[in-house]
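Asks: Take this sequence and fold it.
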Amino acid sequence: MRQTFDVRGGPEIGRTHLPLLRETMKARGVDGFYLPHEDEYQNEYQPEANQRLTWATGFTGSAGAAFILSDKAIIYVDGRYSIQVLEQVDQELFDIQKFDPPGPFDLIADMDLEGKVIGYDPRVMTPHTAKALRLALQKAGAIAKALSKNPIDQSWKGRPRQPMTQLVPQDLKYAGTSSAEKREAIAAKLRKEGADAAIITAPPSIAWLFNIRGSDVRCSPLPLGRAILHADGSAELFVAPKKVTDEIREHLGNQVSIRDINELNKGLADLKEKTVWADPATASEWVFSTLKRSKATIMEAADPVALPKSTKNSAEISGAARAHEIDAVPIARFLHWLETGIEPGKTTEIDAVRKLEGFRNDTGVLKDISFETISAFGSNGAMAHYRVSKASNATFTEGNLFLVDSGGQYFEGTTDITRTVAIGEPTAEMIKHYTLVLKGHVAMSMIRFPEGTTGTHLDAIARQPLWMAGLDYDHGTGHGVGAYLGVHEGPQRIAKGWNATPLAPGMIVSNEPGYYIEGQYGIRIENLQYVTDFEELPNSFRPVMGFEPITLAPYARNLIDTSLLTPEELKWVNDYLKKVADTVVPMLSDYPDVADWMKTACAPF
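Replies: Next up is the predicted model:
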């Protein structure tokens, strides 16, 4: 079983790798190099061969950047990784600075870099981020230089090979719509907008469009490649030849040409003088500059696959519901273990990760976890995106809260669930805060809303009970989730920041309000739910949509103060618990103790 808490890195990384990188920089005629976390595919997770930031610094977090100069090195991280970066990065070699999205460009602009030449790799930066870097360097007095080869790749001795896992077809019973139908639907949009072709660079979009999956990266069943979709519905798929089988060729059919990924440059050149749809948020600056050299007319627009991919069809919704039924058994076993099997003073956060992943593996159908498990006890739970490591590993003690955020990848779908439980007796304050979070969670479950409503419009609903008490949380309330794809998916989102994508039937989103007290504990409650079809309510002015939860797990009974719940909220909770019990208890026949516990955990209030 794969361990999620292993900590790579340490002082030896920077001490051995920085000199190699600086030698290469000098040979390339640059005084510095900007190194983002992102790779060529802009994925949340990367193959080992593309983990360049980790190679240079030892840092393994999912967001960050480094700025390497001949006499100085800086690593930039956000607040999620304030502890992890101290564990993994040598502070004698690197200055550690905090940045906010989209990058540390304001910090770079304030540096004195007069006359220095700073290199960057246009293959791993979008046009927007590359432009922001160039402007920052200009303000700092430096000259930006796009490099044809990444100096990390040239310095990395023993660099792992790019993954060559074979592509696999996504069964039509899970996909619901054939690849040919999907391609024609997107092609019709290209024709309507006057585009001759679209360059598709996001691996999740490629996976969905061609009904294929892969295992090139951890936590997401993605095939790494590129595609060009033409306005007649034909397409070119650029992947490593070793990934392609006869089954895949038959699956894709005659309208899809499979080409070597190394031919992408030529494929873009073949679009000469054509109008090409390209997404500046997902395609690299290299793609844009290559198209410009080919004298193509670039139509900058959002990935045309993203919105159809986010709007699940009936087969994808059914698959997601089935995935949550499968996942409900290990979750029930885990929650039962938390109440009956842990040893305060001995059991640790890492023990909990092992136990939960073991229960999921016991299903026999788990393909992978869907993200690195957040196993956070006490004050660690106050860091909303904490990741346990050997150095931070906390031991459970009585009288505090444990927050666990986890998920699984199954052929049927992708899961993501957060539950917070009390270890020992909770305080009155913990109960109050948990119940306020639950009220927001229930409000987001019960809401009905008309066409045109975005996640931004709804975000305050989940926060209102906390706001009324002068409280809040600093993360979004909900993100999109893929259909056996990435656990974080757009373009829809429920958050304070403006999101222009209206919620639509079939979209799967998380519902995860929380509350965190630094140095004490964190609370988050998360279900996945999908947007329902339009319905006419009695005497309604217009049709409305709602949410239907697909996560199946009880809440923490001893953290709920029912006196703070309205009758409508209490009814919703009881109805949900009945659904959980009716669905999950019959699946626990091999675990009678867990079944009995579930009956009690789901008893009506």
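
Asks: CA only for contacts and neighbour counts going forward, please
Replies: Noted.

Asks: Could I get the full set of helices for the stretch 251-400 of the chain?
Replies: Applying DSSP state H, counting those that start in this stretch to the stretch 251-400 of the chain gives helices spanning 264-269, 285-293, 306-310, 314-340, 349-361.

Asks: Distance to I461 added to those helices, as CSV?
Replies: Putting these into CSV (distance: least, CA to CA, whole Å) gives the following:
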stretch, distance to I461
helix 264-269, 46
helix 285-293, 39
helix 306-310, 23
helix 314-340, 25
helix 349-361, 32
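
Asks: I417 is nearest to which of these?
Replies: helix 314-340 (9.0 Å; CA to CA).

Asks: one more to line up against the first:
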Amino acid sequence: MTGFTGSAGFAVVLAEAAAIFVDGRYTLQVRNECDGDSWTFRHVTEEPRRSWLAEHLPEGGQLGYDPWLHSQREVETLKDECARVGGDAAACPDNPLDSIWSDRPDPPASTVETHPLAFAGESSESKRQRVSQVLQDNQQDAVVLTRSDSIAWLLNIRGTDVPHCPLALSFAILHSDARVDWFINARRVPDEVAALLGKPYASTPPIASRQPWGSWGASASASSRKAPWRGSSIACAAPKRRSEQEPIPVSCPRRPRTRLRSPGHARPTCAMERRSAAFSIGWTELLPGRT
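Replies: Presented below is the predicted three-dimensional model:
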């Protein structure tokens, strides 16, 4: 929509005005890549969104957002900023960009692979049992995992959906009985990967089909003691803070960075260090005036 290719930023489009917000890394790049006649350029901290909305969002105005793309905390902040000027933020049932994005890339279709136990240090079944015990201790029925790195850690899986990051984009619900509902195209999960995940495990149709949130609720509530969403026993692991509406017993589970590594990490780590050193030497030799 904007033509901006930087790694961080966001845009707000109103009927009569539009702005793009970036940090100090992209103040020059955004002006080179985006049409200055269509966009107002703003620094994300020095010229924040709330001040721009105060100038341009009319009283009683409604600002739409895609609930698939924003955390609960982000939505609360956006609603507060709109309310300050007499407006509101409302979830859109369909993202209007989807209807005009004709050259949108296809959803990831690569095959998911297992992360060998020699490197993971613990089986997925064991990890799920440990996290489910935390849920039970906190009287929670399930936790919704929205971070792909958390899911990669929990299920001991790897993918190629993100350049330079071994992630498979997906969502998951881990229940207090260690059962996990994994929202990923089942065709991407080979039988051998499913077998290594252990039981209980179940994959679902592609999340890229934009299943309604209700389908998550139906999946989670099948064995829940309470209703599945806000104010219930379901927790969300995406935010880093606790919420009165959605208690968080587990926040982004993953392997901690410690000095202790499983034996299988030794050789790959040494190999990566050698490649990094070789790259550094080769790069310095290309610099003018360097030997």
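
Asks: Got a TM-score for the two of them?
Replies: Here the TM-score for the pair of chains, by TM-score structural alignment, normalised by the length of the second structure, is 0.84; 276 aligned residues with a CA RMSD of 2.8 Å.

Asks: D575 of the first structure is nearest to which of the helices of the stretch 251-400 of the first structure?
Replies: Comparing these by CA to CA, helix 314-340 comes nearest, at 17.1 Å.

Asks: Centre of the chain to that closest one, how far?
Replies: When distances are taken as CA atoms, centre = their mean, to the nearest Å, helix 314-340 of the first structure is centred 19 Å away from the chain's centroid.

Asks: Determine the angle, from 0 to 180 degrees, between it and helix 349-361.
Replies: Orientation check (axes from the mean of the first three to the mean of the last three CA atoms, to 10 degrees): helix 314-340 of the first structure against helix 349-361 gives 130 degrees.

Asks: all strands for the stretch 151-291 of the second structure, in order.
Replies: Secondary structure of the stretch 151-291 of the second structure by DSSP state E, counting those that start in this stretch: the strands cover 157-158, 171-175, 180-185, 201-204, 234-236.

Asks: Would you mind finding the most buried of the ones you listed?
Replies: strand 234-236 (a mean of 28; mean count of other CA atoms under 10 Å).

Asks: Now do that strand: which range of the first structure does it align onto?
Replies: Counting by TM-score structural alignment, strand 234-236 of the second structure pairs with residues 276-278 of the first structure.

Asks: what's the matching stretch in contact with?
Replies: Stretch 276-278 of the first structure has contacts (CA atoms under 8 Å, 6 or more residues apart in numbering) with 190, 195-200, 288, 296-303.

Asks: distance from it to the second structure after superposition?
Replies: Stretch 276-278 of the first structure, aligned to the second structure and superposed, deviates on average by 1.6 Å (mean CA distance after the TM-score superposition for the first structure).

Asks: Any of the contacts of stretch 276-278 of the first structure buried? List them.
Replies: Those of the contacts of stretch 276-278 of the first structure that meet the buried threshold are 190, 195-200, 288, 296-299, 303, by 16 or more other CA atoms under 10 Å.

Asks: Report the separation between R524 of the first structure and A207 of the first structure.
Replies: 31 Å (CA to CA, to the nearest Å).

Asks: Just give me how far the match of strand 234-236 of the second structure sits from the chain centre.
Replies: 25 Å.

Asks: How about stretch 85-93 of the first structure?
Replies: 26 Å.

Asks: Over which residues of the second structure does that stretch lie when aligned?
Replies: Counting by TM-score structural alignment, stretch 85-93 of the first structure corresponds to residues 30-38.

Asks: isn't R50 of the second structure right up against A83?
Replies: No: between R50 of the second structure and A83 there is no contact under CA atoms under 8 Å: 10.3 Å.

Asks: Dump the strands of the stretch 151-291 of the second structure to TSV, plus distance to R104 of the second structure.
Replies: Output for the strands of the stretch 151-291 of the second structure, formatted as TSV (distance: least, CA to CA, whole Å):
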stretch	distance to R104 of the second structure
strand 157-158	24
strand 171-175	21
strand 180-185	19
strand 201-204	23
strand 234-236	29
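
Asks: So which of those is nearest L117 of the second structure?
Replies: Once the strands of the stretch 151-291 of the second structure are compared by CA to CA, strand 157-158 is nearest, at 10.4 Å.

Asks: quick one: that closest one to the first structure mean distance?
Replies: Averaged out, strand 157-158 of the second structure is 0.7 Å away (mean CA distance after the TM-score superposition for the first structure).

Asks: Can you tell me what sits against stretch 19-35 of the first structure?
Replies: Under CA under 8 Å, 6+ apart, the answer for stretch 19-35 of the first structure is 52-53, 56, 65-70, 116-120, 145, 151-152, 154-155.

Asks: Mind giving me the ChimeraX select for those, buried ones only?
Replies: Selection of buried members from the contacts of stretch 19-35 of the first structure for ChimeraX, criterion 16+ other CA under 10 Å:
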select :52,53,56,65,66,67,68,69,70,116,117,118,119,120,145,151,152,155
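
Asks: Which of the contacts of stretch 19-35 of the first structure fall within helices?
Replies: Judged by DSSP state H, helices contain the following of the contacts of stretch 19-35 of the first structure: 52-53, 56, 151-152, 154-155.

Asks: Make CSV from the residues you listed and add distance to A422 of the first structure to it.
Replies: Below are these laid out as CSV (distance: CA to CA, whole Å):
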residue, distance to A422 of the first structure
R52, 40
L53, 37
A56, 40
P151, 49
I152, 46
Q154, 51
S155, 49
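
Asks: Would you check which pair of these lies furthest apart?
Replies: Top of the distance list for these (CA to CA): L53 and Q154, 14.1 Å.

Asks: re the thing from before, out of the helices of the stretch 251-400 of the first structure, nearest to E181 of the first structure?
Replies: helix 306-310 (11.9 Å).
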